[in-house]
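**Q** can't give you the sequence, but here's the structure:
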């Protein structure tokens, strides 16, 4: 069982790391086999402007609670990897002062006693370490356009290949090479499941133009798929398209994408700075419409993840699976 803590104090950089600190509420739910949903913090620290980020933090946790599950927002604060945050910790995450942490950065942030917001990769890894099997986010990272030359591939894919966590998302952002991303997921044996769709979503758009290999239409079906797939040791991508009413208009999306790709190429923006630059371009160029789409889809994904977590907890009780 991971260490349980309620009041976190600054730690010595020399103290050995023994695993993530889990809030009392999350630890109690895990100990009794209750449903828990992990939430990332990079969306809050880097994906949304203030004060929208702090408002969204509460909206996401409330969406999980409303469906009967316990939210577990993940971040690193004072060198402590934390699974489950209180209001004060969420305030810090939304302050705009946290660095972005993938799995490769966790050792440095923890060892040096720093603060950081966790990406999809880092959140999935820490959630699994704490025993949380369901994770909700907006969009998965993937293979960047031009990756044949740049080798720019998100760590999200590699982490999901070796981490047993089901990630509910709205596919991958359309700024990426969606086809190549799906090929990498297949190569790495990461399951891909369309929720209520035969088409893989493209984040702001419901259809990326690529099919999904499998489809489920109810939370119970998703839970059954995950209960079987988790034995492989790899992750599962549950791709739920944004609601029709919240989808970004096609003409606006295509124009902003073309402009954004030309912008990053012209400015020589590369690596981990590409996605934030393109998303900011979308937010500014759409007059806030893309921001509203982002919040709507991640909120819907949090609700679906909670529904699946509730169903999974029921399956595990029936099967006599011992709580972690």
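**A** Nice, I can see it. All of these numbers come straight from a predicted model, not from anything done at the bench.
**Q** contacts and neighbour counts: CA atoms only from here.
**A** Fine.
**Q** for the closest residue to residue 69 other than its chain neighbours, what are its contacts?
**A** Excluding the flanking residues, the one nearest residue 69 by CA to CA, 6 or more residues apart in numbering is residue 35, at 4.9 Å. Counting by CA atoms under 8 Å, 6 or more residues apart in numbering, residue 35 makes contact with 29, 68-70, 306, 309-310, 312-313.
**Q** could you pull out the strands for the stretch 51-200 of the chain?
**A** Assigned by DSSP state E, counting those that start in this stretch, the strands in the stretch 51-200 of the chain fall at 70-77, 80-83, 99-101, 116-118, 134-136, 166-169, 191-195, 199-202.
**Q** can you put these in CSV and add distance to residue 256 and mean neighbour count?
**A** Formatted as CSV, these follow (distance: least, CA to CA, whole Å; neighbours: other CA atoms under 10 Å):
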stretch, distance to residue 256, mean neighbour count
strand 70-77, 31, 27
strand 80-83, 36, 26
strand 99-101, 25, 21
strand 116-118, 27, 29
strand 134-136, 26, 30
strand 166-169, 22, 30
strand 191-195, 26, 25
strand 199-202, 14, 26
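**Q** could the ones you listed go into JSON lines alongside distance to residue 252?
**A** Below are the strands of the stretch 51-200 of the chain laid out as JSON lines (distance: least, CA to CA, whole Å):
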{"stretch": "strand 70-77", "distance to residue 252": "32"}
{"stretch": "strand 80-83", "distance to residue 252": "38"}
{"stretch": "strand 99-101", "distance to residue 252": "29"}
{"stretch": "strand 116-118", "distance to residue 252": "30"}
{"stretch": "strand 134-136", "distance to residue 252": "27"}
{"stretch": "strand 166-169", "distance to residue 252": "22"}
{"stretch": "strand 191-195", "distance to residue 252": "25"}
{"stretch": "strand 199-202", "distance to residue 252": "14"}
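**Q** and here's the other structure:
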């Protein structure tokens, strides 16, 4: 039996077949500055509700894995110091230590699937790091074995997008653009790489979700890559200049491993005058809305 703490609203929705959308919590504890993080966390959940689904923000509190948080728990996660960043591999150790932790894409996907949630909204996926092909996010291998639909804005543009797409193909993770055959680059509408499939409505994406379950053949994730409109993306010239400077600072300061992504996201926030933060918020709200519409159509 799963040792998961389901919020009453989430448990009821799952029991009655109503739509639920899983939400990760690293954006709350590690992805956004205070107090913006709590405000955005509430906005994300409100967006899911407005589109007809129940939000299930996933996190670890006192070592227990929670699927769905109340406002007091959201506040605790947003305001506490020392919240651990937890991938799927860390969940059992976090339970033993009794810590508070925010779940990455990998951990959120794994927990959501275990709870019976079929759709998950996030900002951008992790992937293969630039100039470090051995440094690869656990998101990729977790998605290869987790039957969930992930609505995202592609992979973070600070990563090696081409190598990440190659790894997703090798791992058997299905990737489709939402109303596009171009793969988005998180802050950027177009990463410069194509995709083979396009899903053109929430209903069509929902049919793909239900078809996979009905076929019983493929156990991996479906990535629904939802690009920002071109007039809402980060200015490409500003993006490229900031990324080059950030990568140089990364090497100079010797930042490695799981610290790379928070460092570069923080660098973007500081050196774009907050423009990247505004784009990041638009991304997650758009993805939460689309994920809720897919979940509602699939319910």
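**A** Structure's in. What do you need? All figures in this text were calculated on a predicted structure; none of them were measured in a lab.
**Q** coming back round to it: among the strands of the stretch 51-200 of the first structure, which is nearest residue 147 of the first structure?
**A** strand 199-202 (18.4 Å; CA to CA).
**Q** What are the boundaries of the helices in the stretch 1-150 of the second structure?
**A** 8-16, 26, 36-50, 71-79, 91-97, 105-115, 138-144 (DSSP state H, counting those that start in this stretch).
**Q** picking that back up, so what does the residue nearest to residue 69 of the first structure match up with in the second structure?
**A** Applying TM-score structural alignment, one finds that residue 35 of the first structure aligns to residue 19 in the second structure.
**Q** Kindly report the same for residue 237 of the first structure.
**A** Checking TM-score structural alignment: residue 237 of the first structure goes with residue 223.
**Q** Give the full set of residues in contact with that match.
**A** 149-152, 173-176.
**Q** how near is the residue nearest to residue 69 of the first structure to residue 163 of the first structure?
**A** 19 Å (CA to CA, to the nearest Å).
**Q** Which SSE is immediately downstream of the helix or strand harbouring the match of residue 237 of the first structure?
**A** For residue 223 of the second structure, the host element (DSSP states H and E) is strand 222-225. Tracing the chain C-terminally past strand 222-225 of the second structure and defining elements by DSSP H and E, one meets helix 236-253 next.
**Q** and that next one, what does it pack onto?
**A** Counting contacts by 3 or more CA pairs under 8 Å, 6 or more residues apart in numbering; DSSP states H and E, helix 236-253 of the second structure packs against helix 260-271.
**Q** residues in the first structure aligned with the next helix or strand after the helix it packs on?
**A** Following helix 260-271 of the second structure in sequence order, the next helix or strand is helix 275-298 (DSSP H and E). Residues 289-312 of the first structure are matched to helix 275-298 of the second structure when aligned by TM-score structural alignment.
**Q** quick revisit: just give me the closest of the contacts of residue 223 of the second structure to residue 63 of the second structure.
**A** Distances from residue 63 of the second structure to these, taken by CA to CA, are shortest for residue 150, at 25.3 Å.
**Q** contacting residues around the closest one?
**A** Counted by CA under 8 Å, 6+ apart, residue 150 of the second structure has contacts 119-122, 221-224, 291.
**Q** Tell me the counterpart of it in the first structure.
**A** Checking with TM-score structural alignment, residue 150 of the second structure has residue 167 as its match.
**Q** swap in residue 244 of the second structure?
**A** In the first structure, residue 244 of the second structure lands on residue 258 (TM-score structural alignment).
**Q** can you tell me how far that match sits from residue 269 of the first structure?
**A** Counting by CA to CA, the gap from residue 258 of the first structure to residue 269 of the first structure is 15 Å.
**Q** Report the contact partners of the residue positioned nearest the centre of the second structure.
**A** The centre of the second structure sits closest to residue 122, judged by CA atoms, centre = their mean, with a distance of 2.7 Å. Residue 122 of the second structure is in contact with 23-24, 105, 150-152, 284, 287-288, counting by CA under 8 Å, 6+ apart.
**Q** Show me what it lines up with in the first structure.
**A** So, by TM-score structural alignment, residue 122 of the second structure is matched to residue 137.
**Q** and what of residue 100 of the second structure?
**A** Match for residue 100 of the second structure (TM-score structural alignment): residue 115.
**Q** For its match, list the residues it contacts.
**A** 75-79, 98-99, 109.
**Q** how close does it sit to residue 147 of the first structure?
**A** 30 Å.
**Q** What's the local residue count around the closest residue to residue 125 of the second structure other than its chain neighbours?
**A** Spatial nearest neighbour of residue 125 of the second structure, chain neighbours left out: residue 155 (4.4 Å); criterion: CA to CA, 6+ apart. Using other CA atoms under 10 Å, residue 155 of the second structure has 24 neighbouring residues.
**Q** right, and residue 155 of the second structure touches residue 137 too?
**A** No: counting by CA atoms under 8 Å, residue 155 of the second structure stays clear of residue 137, with 10.7 Å between them.
**Q** Need the overlap of contacts for these two.
**A** Common neighbours of residue 155 of the second structure and residue 137 (CA under 8 Å, 6+ apart) are 126-127.
**Q** measure the residue nearest to residue 69 of the first structure to residue 307 of the first structure for me?
**A** Distance from residue 35 of the first structure to residue 307 of the first structure, by CA to CA: 9 Å.
**Q** so what sits against both of the two?
**A** Counting by CA under 8 Å, 6+ apart, the residues touching both residue 35 of the first structure and residue 307 are 68-69.
**Q** Please name the residues that touch residue 208 of the first structure.
**A** Listed by CA under 8 Å, 6+ apart, the contact set of residue 208 of the first structure reads 174, 178, 199-202.
**Q** Between which two of those residues is the distance greatest?
**A** Maximum distance among the contacts of residue 208 of the first structure (CA to CA): 13.5 Å, for 174 and 199.
**Q** rewinding a little: mind filtering the contacts of residue 122 of the second structure down to those shared with the first structure?
**A** Among the contacts of residue 122 of the second structure, the ones still in contact in the first structure (both residues aligned by TM-score structural alignment, their matches' CA atoms under 8 Å) are 23-24, 105, 150-152, 284, 287-288.
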